[in-house]
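Asker: What shape does this take:
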Amino acid sequence: MLTSLPNLLTLGRILAIPALIILLYMNEPGTRWAALVLYILACATDWLDGKLARSMGEVSPLGRFLDPIADKLLVAAIIIMLVALSDISGVSLLAAIVILCREILVSGLREYLAELRVPMPVSRLAKWKTMVQMTALGVLILGPAGPALLMLPLVGDVLLWIAAVLTLITGYDYLMRGIAHMKAH
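Answerer: A predicted model of the protein is given here:
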């Protein structure tokens, strides 16, 4: 049901993306801080919508469909904006590309396996990857607007590379599991 609280939270995450893009595009210290706050709220809904859906018994096909799409749209939009603003640049572009390619790969794999009625549950390591990735992007959003002493651009780049390594590991794991199911069918 579209109007259930968990689904509304997921839709809210999707609707936050244009506001995040505008705030980042403005690229002022105040708008960077506002973007960070909005991004943190969007990330919190990622955790909260699933928890509420399970606790309220409102897990729905629509929610299972929308939630990963909302996550991938949010990540892709933020990465593209950070690249456009040169907050992700140089060799760190490779980390961003790895992250985006894995998201596309896993989405396609899940879609294919769904047709076979094969579930592809999220692994514990993939949850860690998501947490590191969300943290990296949050640090990079604030980046130049944060206190210089914290070296946020450097910290964000390091976290982005850690997320990229975890992305490669979890992407490979999902791919191998998916291929095993494909061979069985």
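Asker: hey, let's count contacts and neighbours off CA atoms from now on
Answerer: OK.
Asker: Could you list the buried residues of stretch 127-137?
Answerer: K129, T130, V132, Q133, M134, T135, A136, L137 (16 or more other CA atoms under 10 Å).
Asker: Check stretch 83-96 too.
Answerer: V83, D87, I88, S92, L93, A95, A96.
Asker: Looking at these, which is nearest I40?
Answerer: D87 (18.3 Å; CA to CA).
Asker: Centre-most residue in the protein?
Answerer: V75 (4.0 Å; CA atoms, centre = their mean).
Asker: ok, it - contacts?
Answerer: By CA atoms under 8 Å, 6 or more residues apart in numbering, no residues touch V75.
Asker: And the one 3 residues further on, by the same measure?
Answerer: Applying CA under 8 Å, 6+ apart, one finds that I78 lies in contact with L20, I21, L137.
Asker: Which helix or which strand is home to the second one?
Answerer: The reference is to I21. helix 5-26 (DSSP states H and E).
Asker: tell me which residues in that helix are buried?
Answerer: Buried residues in helix 5-26 (16+ other CA under 10 Å): 5-11, 13-14, 16-17, 20-21, 23-24.
Asker: distance between it and the chain's centre?
Answerer: Centroid displacement of helix 5-26 relative to its chain, using CA atoms, centre = their mean, to the nearest Å, is 13 Å.
Asker: what does that helix rub up against?
Answerer: Residues contacting helix 5-26 (CA under 8 Å, 6+ apart): 1-2, 31-32, 34-35, 38-39, 42-43, 45-46, 48-50, 52-53, 58, 62-63, 66-67, 70, 73-74, 77-78, 81, 85, 141.
Asker: Please check those and keep the buried ones.
Answerer: Here, 16+ other CA under 10 Å leaves 31-32, 34-35, 38-39, 42-43, 45-46, 48-50, 52-53, 58, 63, 67, 70, 73-74, 78, 81, 141 buried among the contacts of helix 5-26.
Asker: Here is the second sequence; please produce its structure so I can put it next to the first one:
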Amino acid sequence: MPTIPNKLTAIRLFAGPAIVLWFVFQELVARPHAMGRGWWLMSSEMAVGLEWAMVIAYTTICFTDWFDGRIARAFPNQGSAWGVVWDPVADKVWVGTVALLVVFGGPVFSWDLEYFWWIVLLEVLFITTIIARELLVAYWRKISTEEIPVKYCGKVKTTAQMIAFGFLLARGGPISMQFVSAEAFGWIGTMGLAVATALTVISLYQYAKDSAVGKEFLARYPILNFGF
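Answerer: Reported below is the predicted structural model:
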């Protein structure tokens, strides 16, 4: 019988492809209507409502990762072998998909914004670092004979990165215009991504120092042993 954590994991697993379709629809149809230049039969109020619905859905999906872990730990009968395997896969699919939308979605679709090339390069660098860390820690957990617990710094990193992604996804849309401006949302998101990247590096070092496979990795590449 499917458990609640498994259902939440499944939602997050399929949310990645779904948010791509929703994002494209928002950028090509709903957002132009909200900005008063649409061509399809849709009111600007409906377009703004659809973008708010996307923000709410994004926030809800981000919270599912926290909820399914809490439920599985609090109620042992809710844990399952399926969840152990697919929960980290769902995390990687979700984070990777949103990261790709952040990097390519803004410059490709928001043609009316001025995107500085160095900001795009910074975002690519930050997101590449985050994804590389996720894959490396996942590999360490797979080959390790000991349990590698989640670090508090890693949890803060995840929170910072999803908040940053949210601002970057919403930049250039009616929501950003209602509150501040598209440029302000972009800068907030980029700075949040920089914070998340710094926490990514720190948490990776903590994982490396506190696990056998991590210590072996640092011994093999001593140049990465920063000593903090």
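Asker: Overlay them and tell me the TM-score.
Answerer: Overlay of the two chains. TM-score (TM-score structural alignment, normalised by the length of structure 1): 0.87; 179 aligned residues with a CA RMSD of 2.1 Å.
Asker: picking up where we left off before, just the ones in strands from the buried residues of stretch 83-96 of structure 1, please.
Answerer: With strands taken from DSSP state E, there is no overlap with the buried residues of stretch 83-96 of structure 1.
Asker: And the furthest pair within these?
Answerer: Checking the buried residues of stretch 83-96 of structure 1 with CA to CA, the most distant pair is D87 and A95, at 12.7 Å.
Asker: and the counterpart of G96 of structure 2 in structure 1, how many residues sit next to it?
Answerer: Counting by TM-score structural alignment, G96 of structure 2 lines up with A76 in structure 1. Around A76 of structure 1 there are 18 other residues, counting by other CA atoms under 10 Å.
Asker: How about M176 of structure 1?
Answerer: 12.
Asker: One more: I169 of structure 1?
Answerer: 16.
Asker: Buried residues, the helix or strand containing it. List them.
Answerer: Secondary structure assignment for I169 of structure 1, by DSSP H and E: helix 152-184. Within helix 152-184 of structure 1, the residues scored as buried using 16+ other CA under 10 Å are 152-153, 156-157, 159-171, 174-175, 178.
Asker: Stretch 141-150 of structure 2 too?
Answerer: So, applying 16+ other CA under 10 Å, buried residues of stretch 141-150 of structure 2: R141, I148.
Asker: ok now it, how far from the chain's centre?
Answerer: 23 Å.
Asker: what does stretch 55-64 of structure 2 give?
Answerer: With CA atoms, centre = their mean, you get 11 Å for stretch 55-64 of structure 2.
Asker: In structure 2, what residue corresponds to Y39 of structure 1?
Answerer: Under TM-score structural alignment, Y39 of structure 1 pairs with Y58 in structure 2.
Asker: Its match and A74 of structure 2, how far apart?
Answerer: Separation of Y58 of structure 2 from A74 of structure 2 (CA to CA, to the nearest Å): 25 Å.
Asker: With R171 of structure 2 instead?
Answerer: 38 Å.
Asker: can you check F165 of structure 2 too?
Answerer: From F165 of structure 2 to A74 of structure 2 the distance is 29 Å (CA to CA).
Asker: now swap in F167 of structure 2 and tell me
Answerer: 32 Å.
Asker: Looking at these two, which is more packed in?
Answerer: More neighbours surround F167 than the other of F167 of structure 2 and A74, with 24 against 11 (other CA under 10 Å).
Asker: Could you check the angle the helix or strand hosting the more buried one makes with helix 4-25?
Answerer: In the assignment (DSSP H and E), F167 of structure 2 maps to helix 152-170. Angle, helix 152-170 of structure 2 to helix 4-25, by axes from the mean of the first three to the mean of the last three CA atoms, to 10 degrees: 30 degrees.
Asker: Where in structure 1 does helix 152-170 of structure 2 fall?
Answerer: Going by TM-score structural alignment, helix 152-170 of structure 2 sits over residues 124-142 in structure 1.
Asker: What is the mean deviation of the matching stretch from its aligned residues in structure 2?
Answerer: Once fitted to structure 2, stretch 124-142 of structure 1 is off its aligned match by 0.9 Å on average (mean CA distance after the TM-score superposition for structure 1).
Asker: Grab the longest helix from structure 2 for me.
Answerer: For structure 2, the helix with the greatest residue count under DSSP state H is helix 44-74.
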